[in-house]
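# just a sequence and a predicted model for now, questions to come.
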Amino acid sequence: MTKRRWLWILLFILAVTILGILATGLNVVVVRDYQKLLDLARTHSQQLPQTRIPWLTVVLGTSGFLAAIAALVVFFFRLLQEMRLNQLQSEFLAAVSHELKTPIATMELSSSLLKEATQPEEIASLWDSHDEELKRLKFEVETLLEAARWDSHAVSTRRTSIRMENWIQESFERWKKILGPSAVLIREGEPFDFEARVDLRLLSLIADNLMDNARKFSRDQTAVKITTHLIAPHSIWGSSRWRMEIQDQGWGFDPSDSGKIFKRFFRSRNKAPQAVAGTGLGLYLAASACRAMGLKITGRSSGTGQGATFTLEGKRR
């Protein structure tokens, strides 16, 4: 569950607790008043003054109990519905991704064999386009399968010490392929000449999904700038940190959506002129992988058409 959902659950529990305390207190007052009247009747034989029954107190106390019980029942059923929906989504992701993996592998093998054969230039160009689209389809299916693994808590981290600068340089060509043949990818900032303990597969998954997100939401030509920073400790007890910013010039998103874009299946209201392809899981996977490794990920945008900047931050060794 997200932090916001947990907040609503805590607020609900607090509200029910307050209602229960108030309802119990009001009914205790009623019982105590009548007990005093009975004691007074036993100790005095003279006529007691007429005492009005506090019906308002009784009604408020009973209503409070009923409201608390009704709210608890409604909340319980809504929680069951949401849990069932999440389970169905996870089962669907797992089933679809597994069903698609085999035919894609077969198509990849056929494509590679046909490309090796001697062909006219035009046909070879068509096969190259076919191969690129097949790679994109494979990436989407792998994203679905990865999401299913995260939902079933079947992902474990294997941290190793890597040279961050080497990782960036080795990943650069792969990122260019993800962005597309006409894309522009530049690197600025300080060199990451240090070692960090990370899960290499998850770190690459994060960066690859951010690059794929930049490609999907690009307006004309895809242009991405990577900026790297070294952050000094804020105090003698603090630790040195690294920061990597991935900035695109795409459609961006409404600033009010900055806390929602990492949710599963979330689609930003960016008013793109055409429907954006994809599963809606890329940023969700990136955020999940960051949490697993103790990294921080944020996204910001000035609004529609202003591009977006995603920031990764972690500790240096």
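Okay, I see it.

# all contacts plus neighbour counts: C-alpha atoms, from now on.
OK.

# same for the helix or strand hosting residue 311, what does it pack against?
Mapping residue 311 onto the secondary structure by DSSP states H and E places it in strand 309-315. Contacting strand 309-315 under the criterion 3 or more Cα pairs under 8 Å, 6 or more residues apart in numbering; DSSP states H and E are the following elements: strand 241-248, strand 296-300.

# make JSON lines out of the ones you listed and add distance to residue 230 and mean neighbour count.
What follows is the helices and strands packed on strand 309-315, written out as JSON lines (distance: least, Cα to Cα, whole Å; neighbours: other Cα atoms under 10 Å):
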{"stretch": "strand 241-248", "distance to residue 230": "5", "mean neighbour count": "20"}
{"stretch": "strand 296-300", "distance to residue 230": "15", "mean neighbour count": "19"}
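
# between these, which one is nearest to residue 195?
Taking Cα to Cα as the criterion, strand 241-248 is the member of the helices and strands packed on strand 309-315 that comes nearest to residue 195, at 10.6 Å.

# chain center to the closest one, what's the gap?
From the chain centre to the centre of strand 241-248 is a distance of 19 Å (Cα atoms, centre = their mean, to the nearest Å).

# pasting the second one now:
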Amino acid sequence: MSNSIPLKDNHIEDKYRTLFDSIDEGYCILQILFDESGNANDFRYLQVNRAFELNNGLQNAEGKTIRELAPDIEPKWIAIYNNIAQTGEALRFEEDSAALGRIFSLYAFRIGNPEEHNVAVIFSDITARKKAEIALRESEHQLKRSLKLRDEFISVASHELKTPVTSIKTYTEVLLERFEKNKDVESAQLMTKLDKQVDRLTQLVNTLLDTNNISDGGLRLSPGEFDLNELIYENVEQLQRTTLHNKIVYKGLQPVIVYADRERISQVLTNLVSNAIKYSNENGDINICCKRLTGKIEICISDEGIGVGAKDQQHIFKRFYRVENGTDLSVAGMGLGLYISAEIIKKHGGEISVKSKGDGEGSEFCFTIPLHQ
């Protein structure tokens, strides 16, 4: 019987040692040491596991004090562990040590009788993770700064362009009228082409201005009641002139009175139908339909074009996003039309979405707006 207890204790100690030597975290038991005045001024490592050295770099620590192992160790470590030994309150925390050149995640708790001043610590070296987090934050800061500079450039450039573009448009129209009056057909044709290019430039400037206004939260609406059918027919008539190969089909409902910003909804229709024309197959129809829902109306524009993949559908309404499809490389654009359209519809309290079975299967863009105030 006299040998059974020690054998049992040895068995428990072996299991205990095996357990803590098998974990990846560093583990140690330390004892707080005091000077003659009773002030905590050091601690001694009583026991450490195999992962101890891997996690803090201290070699052959068992039996040695922290000041022997790291003379420049920060006093805060002694203060933290002493407080735990005195109060018995366990503590989970993260702390860095310049002396050890590492950052740690730790869980420390008192072990044994209070008068022994022993503390057990389970810890891991998180230096690499913390440095990665810092690098990520710095990258995010740089990205935000770059985006801010980009937006500021877009804002300044678009505002600076607006006045000269307006002047060019005015002079172009004056010259076109003069050439037509003088029956100078060749010059009039050239001015007509120039006028169309100025219109494209004007649209580009307005798009950049809209993008900047949305970023600043300054997209304003001037809502009112109007007949949606009338607006759609106007857009169909204008846009049909831009394509000889695609037929835009719209079978209107009875007069549909909606409460929205007429100019902005026209802008959305123009963006969606223009995209359908750009990405449609030759001779493919573009269909527009309306459906009454509770308190709102849904407008859908569908085409028989290249379609939108599932991955692209998740991002297609984001700013500057363009579909990565080898068949559309020749199509000009900045990835702003759908972004602006989505923001306009959201500003109206509506929703916008896209449906497509994938490449070559066509696509359908739908949005909703309120029927009345």
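That came in fine, so what should we check first? On a predicted model such as this, the values are computed, not experimentally measured, just so you know.

# could I get the TM-score for this pair?
Comparison of the two superposed chains (TM-score structural alignment, normalised by the length of structure 1) gives a TM-score of 0.73, and 269 aligned residues with a Cα RMSD of 3.0 Å.

# just give me the match in structure 1 for residue 349 of structure 2.
Following TM-score structural alignment, the counterpart assigned to residue 349 of structure 2 within structure 1 is residue 294.

# report the spatially nearest residue to that match, omitting neighbours in sequence.
If the residues on either side of it in the chain are set aside, residue 294 of structure 1 comes closest to residue 314, at 7.3 Å by Cα to Cα, 6 or more residues apart in numbering.

# could you dump the helices and strands packed on strand 309-315 of structure 1 to JSON lines with distance to residue 264 of structure 1?
Putting these into JSON lines (distance: least, Cα to Cα, whole Å) gives the following:
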{"stretch": "strand 241-248", "distance to residue 264 of structure 1": "21"}
{"stretch": "strand 296-300", "distance to residue 264 of structure 1": "15"}
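
# closest one to residue 20 of structure 1 among the ones you listed?
The closest of these to residue 20 of structure 1 is strand 296-300. By Cα to Cα, the value is 39.9 Å.

# angle of the strand holding residue 311 of structure 1 against strand 241-248?
Comparing the axes of strand 309-315 of structure 1 and strand 241-248 via axes from the mean of the first three to the mean of the last three Cα atoms, to 10 degrees yields an angle of 160 degrees.

# structure 2: matching residues for strand 309-315 of structure 1?
Under the criterion TM-score structural alignment, strand 309-315 of structure 1 matches residues 364-370.

# the matching stretch against structure 1, how far on average?
Average distance, stretch 364-370 of structure 2 versus aligned residues of structure 1 after superposition (mean Cα distance after the TM-score superposition for structure 1): 1.6 Å.

# please work out which residues outside that stretch touch it.
With contacts defined as Cα atoms under 8 Å, 6 or more residues apart in numbering, stretch 364-370 of structure 2 is touched by 258-260, 272, 295-303, 345, 348-356.

# please enumerate the helices of the stretch 1-150 of structure 1.
Along the stretch 1-150 of structure 1, the stretches classed as helices by DSSP state H, counting those that start in this stretch are 3-43, 55-116, 121-151.

# same check on the stretch 201-317 of structure 1?
According to DSSP H, counting those that start in this stretch, the helices that the stretch 201-317 of structure 1 contains are 282-293.

# still on that earlier bit, highest average neighbour count across the helices of the stretch 1-150 of structure 1?
helix 121-151 (a mean of 16; mean count of other Cα atoms under 10 Å).

# please name every helix or strand in contact with that one.
With contacts taken as 3+ Cα pairs under 8 Å, 6+ apart, helix 121-151 of structure 1 sits against helix 55-116, helix 282-293.

# what angle do that helix and helix 55-116 make?
Here the directions of helix 121-151 of structure 1 and helix 55-116 differ by 150 degrees (the same axes, to 10 degrees).

# next one: helix 121-151 of structure 1 to chain centre, how far?
Mean C-alpha position of helix 121-151 of structure 1 versus that of the full chain (Cα atoms, centre = their mean) differs by 24 Å.
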